[in-house]
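**Student:** Okay, structure incoming, though there's no sequence with it:
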């Protein structure tokens, strides 16, 4: 089985300010589009985020596309994730939106609602999605309109380093049955039986993970009306208390080291250095951590009620103000449907949605990447319905969660107090 998602629409939100987006106006240009030739090509801009390895692969894809389409030139613009959205907000506000732009998480909703993204259903020659796995086309739909095309899918997972487990004399968990209590016990044992500086785990304070945590407890992260959180104060407190307990037991590093680890490059994190047994992680990030033979398993608590779901790890949108939408669409189609592009990108942007490209890519993947593909198939087989779309005003939730988690780990506040602050602040954001 491959990515058998139930049909849904994905509506998300962003940190991009409404004021900035309102400056852009709506709708694509009404003037006839220029059709480029080898002697007089059209030029489109493509913006994405990522590290140097992703940039190199993407520029190689651009070269391959240009060789196949001599009438189109693509100007690539790579930015680190931490500054990508600020840069994009500035460009959008200034009327300088790239023709093709990478999207993820909560951003497509805000961009589309302000007229920044083109409704792809209006293209004269639609982007071919006939080979996409069931459910993956719908990941780019908002209110029934196709605003983005998924570059690949991923999911939340637990990454394990078997070498750390073996050195500590701790058995690997059975991910069909293990619980969060067992997770805490395992993390404590790993630290106790490992050299100083090696730990069982580290905290996770990501809003997408928190949606998983909420769903496992039978609660949605956000209420159906999108005007307040759906997760209870007790459930938030439980997660904060667990991570404080892990820190106090030594199963997790001290607060200062956690802050450093969160901001480190993947290979410089504790798990990247072979100094951590378990890490909650996006599935497509595993291969960037370490050359070690890592494992990817279901998170604790996924039975009987699963919380994880398949989602787009990156999506491609086209600017509604692009003067070259046909060329932009042809480039997006190449990114997601070309086996040549797939060979270069592999699973860097998640596992390809196009099943033919996926079949081409699989034999080229490293062992860790093949493990990711197998893991995503297992998640797909659970047939879990994705959560309702994240509502407007939710773009700051991750920052609010991280801040309150940090305050708990530094013992500036209690888990219960931090949970109340988290809920009050997020609800205030949602009510704006």
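**Tutor:** In hand now; what should we look at? Given the structure is predicted, the values throughout are model-derived calculations rather than measurements.

**Student:** From now on I want contacts and neighbour counts done on CA atoms only, so please keep to that.
**Tutor:** Noted.

**Student:** any idea where the strands of this protein begin and end?
**Tutor:** 42-49, 72-79, 100-103, 141-142, 145-146, 148-154, 156-160, 278-282, 295-297, 311-318 (DSSP state E).

**Student:** Can you report how many residues lie near residue 271?
**Tutor:** Other residues lying near residue 271 total 28 when counted by other C-alpha atoms under 10 Å.

**Student:** A further structure is provided below for comparison with the first:
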């Protein structure tokens, strides 16, 4: 997920921000921060009334620095709780976590995403935090837009959101302005394709970076047609559906409204929009910050095209904090999660690094002053105010494997290594295995 992620995590294979490229950007070294990874095999402990909990997450050096500051603040306010930290790039994080979980020694508390809830719940890894809510150690009031329900699966509270994001179209504002295009809420797919063609014809640039593997955009499109990428048990679409979607992507490349996938691949880890190969691409709204740091233009957010001029199929995604079912300190873990999602100072430190703050207290505590973050806040406010947001279906166990397959196969197809029929067949075969059906 681009997870973030769903999750908050981003997913692009032939677009500019593919997961691997993004994760490469998000990689960081513990040594650069002077941090020590939590040791394995010892679990959480206490010494003289001091409780130690282990906290792990994925992300960049900048995220690690921010989180380190929030932990220092937590330990000052809760002097009897110490926090050991560990962070990795996204893929390395999950490899290590899976090893720890399989060995019965996962971190006490860790960053999580919707694609992993059912998977690790089925493996009895995740703590149902509902008991800590009932005990008063964790508050679920004060969340924005119903986000407190984002981590609920089958009546259990398996994660608590720290931020929110949603799919958007990131645009090179200068190119769109020169082409005379102003996307507005409710614009249709036909209008979107016409805009890309106009950019190609008047600006000499592809209108979009491509959509072969933008999994969460495909989910939006399916939702506009009464379906979804996932159901609670598996896939929510057919081989015919995916064939039509990928054929449309191929047609876009041939006509020049989508960027050449090979050039997009060569530009990584730089985004195709910042590399001036395309004028726009679909990604998570909070990823907009990276374009300003990479490119020379001004970048903004445009709405998701619609089928009927109304329904976008959007929902708020979120990174979450989850707890281990094996933790020896559930009360302290709950207090830590509660602090991280409610304390206003945490929001001032983290900003929009993990999305727009999930709780009202933190949302109001951090008022962005830079243009990009202000656009992100305005974009999500518009989604909430217009009532287009829908609930997300909790991803089935195996969704992470299916998503990885989707990304890999879509890229192989985009680069000419697979035909559309072969790619569709291969994906459904791997997804069937992932879901155990």
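**Tutor:** Alright, I've got the coordinates. Note that the coordinates shown come from a computational prediction; the quantities given were computed from them, not determined experimentally.

**Student:** Mind checking the TM-score on these two?
**Tutor:** Scored against TM-score structural alignment, normalised by the length of structure 1, the superposed chains reach a TM-score of 0.82; 388 aligned residues with a C-alpha RMSD of 2.6 Å.

**Student:** ok, residue 405 of structure 2 touching residue 432?
**Tutor:** No. In this structure residue 405 of structure 2 lies outside contact range of residue 432 using C-alpha atoms under 8 Å: 11.2 Å.

**Student:** Looking at those two, which has the bigger crowd around it?
**Tutor:** residue 405 (19 against 15).

**Student:** what residue of structure 1 matches up with the more buried one?
**Tutor:** Applying TM-score structural alignment, one finds that residue 405 of structure 2 aligns to residue 400 in structure 1.

**Student:** Quick check: closest non-adjacent residue to that match.
**Tutor:** Leaving aside its sequence neighbours, residue 400 of structure 1 sits nearest to residue 422 (C-alpha to C-alpha, 6 or more residues apart in numbering; 6.3 Å).

**Student:** Around the equivalent of that neighbour over in structure 2, count how many other residues there are.
**Tutor:** Using TM-score structural alignment as the criterion, the counterpart of residue 422 of structure 1 in structure 2 is residue 427. By other C-alpha under 10 Å, 21 other residues sit near residue 427 of structure 2.

**Student:** swap in the one 10 residues further on?
**Tutor:** Neighbour count of residue 437 of structure 2, defined by other C-alpha under 10 Å: 9.

**Student:** And for residue 412 of structure 1?
**Tutor:** 12.

**Student:** about what we covered before: might one say that the match of residue 405 of structure 2 is in contact with residue 428?
**Tutor:** No. Residue 400 of structure 1 is not in contact with residue 428 according to C-alpha under 8 Å; the separation is 11.5 Å.

**Student:** okay, and the common contacts of the two?
**Tutor:** Counting by C-alpha atoms under 8 Å, 6 or more residues apart in numbering, residue 400 of structure 1 and residue 428 have no common neighbour.

**Student:** about what we covered before: winner for burial among the strands of structure 1?
**Tutor:** Greatest average neighbour count among the strands of structure 1 goes to strand 148-154 (a mean of 27), per mean count of other C-alpha atoms under 10 Å.

**Student:** once aligned to structure 2, how far is that strand on average?
**Tutor:** For strand 148-154 of structure 1, the mean distance to aligned residues of structure 2 following superposition is 0.9 Å (mean C-alpha distance after the TM-score superposition for structure 1).

**Student:** Could you name the helices and strands sitting against that strand?
**Tutor:** Contacts defined by 3 or more C-alpha pairs under 8 Å, 6 or more residues apart in numbering; DSSP states H and E place strand 148-154 of structure 1 against strand 311-318, helix 325-337.

**Student:** what residues does the longest one touch?
**Tutor:** Same thing as helix 325-337 of structure 1. Here helix 325-337 of structure 1 makes contact (C-alpha under 8 Å, 6+ apart) with 33, 42, 44, 61, 65, 72, 99-100, 123-128, 149-151, 316, 318-319, 341-342, 352-354, 357.
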